[in-house]
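Student: Provided below for reference: sequence and predicted model.
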Amino acid sequence: MKKENFTSVTYFVLQGLSGVPQIQSFLCVLFFLIYLLTLLGNSIIVVTILLDNTLSNAPMFMFLSHLSILDMCYTTVTLPKMLSTLLLSDRSISYTGCFLQLFFFISFGQSESFLLAVMAYDRYTAICYPLYYMDIVTKRVCVSLTVFSWFSGFLNSALHTGLATRLTFCSSNQIDHFFCDITPLLKISCVSTLLNEVVIYVAGVFVVFTPFLCILVSYVYIIHAILKIPSATGQHKTFSTCSSHLTVVCMFYCTVLLMYMRPASYTQDYDKIFALLYMFVTPLLNPFIYGLRSKEVKKAFKKVLKMNYCR
């Protein structure tokens, strides 16, 4: 049997969002502003929590600071390269650079999935077991849950990235996306991607559906506990402590499920829109959602500003 001659791919070409120069210039300015606002908003959340002793010692806000760090990280993994593509019209990315981008993007995204479940558990404990909250959610438990969230994301990413590096790309190096994501890479592989797709779905049960299920179960108990509160004012006040987290969860998981939990062969053009929502819009809105809805964060931020102004 004649051995098939495979050409080794040394770089990939990202198709990007648009090939129209006028639109590219507009998109470059737009996403640059989004990137700056994302870094600014999340940095304010992190710095405010670190400088305020009350917030830094509260589990909910410690988890929030890590959420903001994750938002900045996985936006930074993709957006600078996207901006350079729009600005310089250089759509190429090295083989190594592509898989590094894939690894860190999956890592930070999956870590956020686990962290959102941890935050739901924190709210569940605070509302359903308020008298035992400080005994259950100790500093040691908080650190352990946070480390678990980060480590699980990187471990899952190592699995997907490792399997992706075993693929052969011979027919095309054109990635129909604006960054190196797992699904577009599977589409241009000239060998079977069945194993990769099976692992995506099996791992998805553990790293997407399991945290999401934990969040749903937590909120069932939370809502049940809130309904037992006799006064409407008390119900509203208690639920307001969860509303920010619930909003972020809805935005995060809706886009993730639409992007990944389907066969690679059925990927549609509007995947890029879901990716934009997932990577740029959600991290941009997160600090505003928490900052505007959390009286503690607003109070601490004003306190920090006042301290710096007095200096």
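Tutor: Everything's here; your move. Numbering: from 1, shown residues only.
Student: hey, let's count contacts and neighbours off CA atoms from now on
Tutor: Fine.
Student: residues of the host helix or strand of L284 that come out buried?
Tutor: Using DSSP states H and E, L284 sits in helix 282-293. For helix 282-293, the neighbour count (16 or more other Cα atoms under 10 Å) marks 282-291, 293 as buried.
Student: from those residues, which is closest to F99?
Tutor: Ranked by distance to F99 (Cα to Cα), the buried residues of helix 282-293 are led by P283 at 22.6 Å.
Student: Who are the contact partners of that closest one?
Tutor: 38, 42, 68, 71-72, 75 (Cα atoms under 8 Å, 6 or more residues apart in numbering).
Student: Quick check: next helix or strand after the longest helix anywhere in the chain?
Tutor: Using DSSP state H, we find that the single longest helix of the chain is helix 95-128. Per DSSP H and E, the first helix or strand lying C-terminal to helix 95-128 is helix 133-136.
Student: Now do the helix or strand that that following helix is followed by: distance to the chain's middle.
Tutor: Going down the chain from helix 133-136, the next helix or strand is helix 139-165, by DSSP H and E. Helix 139-165 sits 13 Å away from the centroid of its parent chain (Cα atoms, centre = their mean, to the nearest Å).
Student: so helix 139-165 versus helix 95-128, what angle?
Tutor: Helix 139-165 and helix 95-128 are oriented at 150 degrees to each other (axes from the mean of the first three to the mean of the last three Cα atoms, to 10 degrees).
Student: Does anything pack onto helix 139-165? Which helices or strands?
Tutor: Helices and strands touching helix 139-165, by 3 or more Cα pairs under 8 Å, 6 or more residues apart in numbering; DSSP states H and E, are helix 59-88, helix 95-128, helix 182-187, helix 194-204.
Student: another one to put next to it:
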Amino acid sequence: MSIPVIKKQLQKLSLEEVSEVLSKGLKSNFAEVSVEVVQCPDLSKAPWELAAPGLGGSPRIAEAGGVRNLTPLPKFEKIYDMKELAKLVDLPNALLIGAGAGPFPYVGVNSELIPNLKANKPYSNQSRTVKLCDKNNEKTVLAKLPSDESRCGLMLNFYACEGSTGPVIKVKAKKRTGDDDLVGCMRKALAEAYGTKPVGVGGTFLMKTGTAKLHVMPDFSKVPLVTDEDVNNWLQYFLVQGPLLFMSVFLSHDPGLEFRLEHTHGYSNVDGGHYHYDTTPDEVEYEGYFNVAEFVYRIDKPN
């Protein structure tokens, strides 16, 4: 049985135009901001650790599955292979980064996934998972997936490209003065500038200093999670000290796809999870590289 896929073209915008919009938005929320179009450095090197050198070549964003595969009770049959997802977005050799749920048949429990995979030519899997490992859900375990474990469970938001070097948007922001987190601030700036014309962005960023609030999903709930409050009470929250490396996907407006508008996961040397915001505005410093998507794909939208 084939997996349903909806593909929509996004408006063509220059990186220079988008960088100006992001700069304006970030300056309303951070004391020190720099946004510029640069040649992408080799992001396969430390501290970035991507599975390919760059964010260039046929950029696109996608969502497979979704939260409704988790709630009210998990749909355990919803397992996706990231190599196959690359084919479904018409890039069989794609670099694929983003945020999702881990491959529970391998991990043994529910977990957060930080996907970071080059699907082919050459194949490379640098993906991580974060799970809770004690009965009180107070301790997390960060682990690198084996090279041949390319699955994810239930949901995945990802940015895909050929992984080539080329022009990208470099963002630096320091000392938060407003209430918005880095990703939320950038997404809001695009939404205000372009309204109902969706703009999709993907990339990676470092939180060099400061502390971030993250969550990690516990093992699957045996009690139905019916409301947002149920989900929020079920999640386990942690404060994690930087430096942290994040993979992020965001869309300024949902064009009727039931598309999650922002999803960001990341990790440090010992911890990781789903990014909410930094909690140390005076200390925080971000640096990242982003590209603008040409297409958006909705894969296997829950019924």
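Tutor: Looks like it came in fine. Treat the numbers as computed from the prediction; the structure is a model and nothing was measured.
Student: And the TM-score, once the two are fitted together?
Tutor: Superposed pair, TM-score by TM-score structural alignment, normalised by the length of the second structure: 0.25. Supporting alignment: 126 aligned residues with a Cα RMSD of 6.4 Å.
Student: just to revisit the earlier point, what angle separates the helix holding L284 of the first structure from helix 59-88?
Tutor: Between helix 282-293 of the first structure and helix 59-88, the angle comes out at 140 degrees (the same axes, to 10 degrees).
Student: Toward the C-terminus, what is the element adjacent to helix 282-293 of the first structure?
Tutor: helix 295-310.
Student: what's the offset of that next one from the middle of its chain?
Tutor: Distance of helix 295-310 of the first structure from its chain centroid, counting by Cα atoms, centre = their mean, is 28 Å.
Student: Contacts for it, please.
Tutor: In contact with helix 295-310 of the first structure (Cα under 8 Å, 6+ apart) are residues 45, 48-49, 51-52, 55, 290-292.
Student: which SSE is N232 of the second structure in?
Tutor: Element membership for N232 of the second structure (DSSP H and E) is helix 228-234.
Student: Mind giving me the packing neighbours of that helix?
Tutor: Secondary elements touching helix 228-234 of the second structure (3+ Cα pairs under 8 Å, 6+ apart): none.
Student: what comes up buried for the following helix or strand past that helix?
Tutor: The helix or strand immediately downstream of helix 228-234 of the second structure is strand 236-241, counting by DSSP H and E. For strand 236-241 of the second structure, the neighbour count (16+ other Cα under 10 Å) marks 236-238, 240-241 as buried.
Student: Now tabulate these in a markdown table and tack on distance to D81 of the second structure.
Tutor: As requested, these are exported to a markdown table (distance: Cα to Cα, whole Å):
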| residue | distance to D81 of the second structure |
| --- | --- |
| Q236 | 26 |
| Y237 | 28 |
| F238 | 29 |
| V240 | 29 |
| Q241 | 31 |
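Student: Can you tell me the element L190 of the second structure falls in?
Tutor: Using DSSP H and E, L190 of the second structure maps to helix 182-194.
Student: Mind giving me the packing neighbours of the following helix or strand past that helix?
Tutor: Downstream of helix 182-194 of the second structure, the first helix or strand assigned by DSSP H and E is strand 200-209. Applying 3+ Cα pairs under 8 Å, 6+ apart, one finds that strand 200-209 of the second structure contacts strand 60-65, strand 95-101, strand 151-161, strand 244-251, strand 285-292.
Student: again, only using 7 Å
Tutor: strand 244-251, strand 285-292 (3 or more Cα pairs under 7 Å, 6 or more residues apart in numbering; DSSP states H and E).
Student: now the angle from it to strand 95-101?
Tutor: Using the same axes, to 10 degrees: strand 200-209 of the second structure against strand 95-101 is 80 degrees.
Student: and I6 of the second structure, how many neighbours does it have?
Tutor: As a burial measure, I6 of the second structure scores 14 neighbours (other Cα atoms under 10 Å).
Student: just curious, which of the contacts of P283 of the first structure is nearest to M259 of the first structure?
Tutor: Nearest member of the contacts of P283 of the first structure to M259 of the first structure, counting by Cα to Cα, is T75, at 16.6 Å.
Student: about what we covered before: off-centre distance for the helix holding L284 of the first structure?
Tutor: That offset, for helix 282-293 of the first structure, works out to 13 Å (Cα atoms, centre = their mean).
Student: That one vs helix 295-310, what angle?
Tutor: Going by the same axes, to 10 degrees, helix 282-293 of the first structure makes 90 degrees with helix 295-310.
Student: circling back to that earlier point, among the buried residues of strand 236-241 of the second structure, which one sits closest to K172 of the second structure?
Tutor: Q241 (18.7 Å).
Student: That closest one against L214, yeah?
Tutor: No: using Cα atoms under 7 Å, Q241 of the second structure is not in contact with L214; the gap is 10.3 Å.
Student: Make sure V13 of the first structure is indeed in a strand.
Tutor: Yes: remark: V13 of the first structure belongs to a strand, assigned using DSSP: H, G, I helix; E, B strand; the rest coil.
Student: That one - how many residues pack around it?
Tutor: 21.
Student: ok, now Q110 of the first structure?
Tutor: The tally of other residues near Q110 of the first structure (other Cα under 10 Å) stands at 26.
Student: what sits against the closest residue in space to it that isn't next to it in sequence?
Tutor: Closest residue to Q110 of the first structure in three dimensions, ignoring its sequence neighbours and counting by Cα to Cα, 6 or more residues apart in numbering: G153, at 4.6 Å. G153 of the first structure is in contact with 107-108, 110-111, counting by Cα atoms under 7 Å, 6 or more residues apart in numbering.
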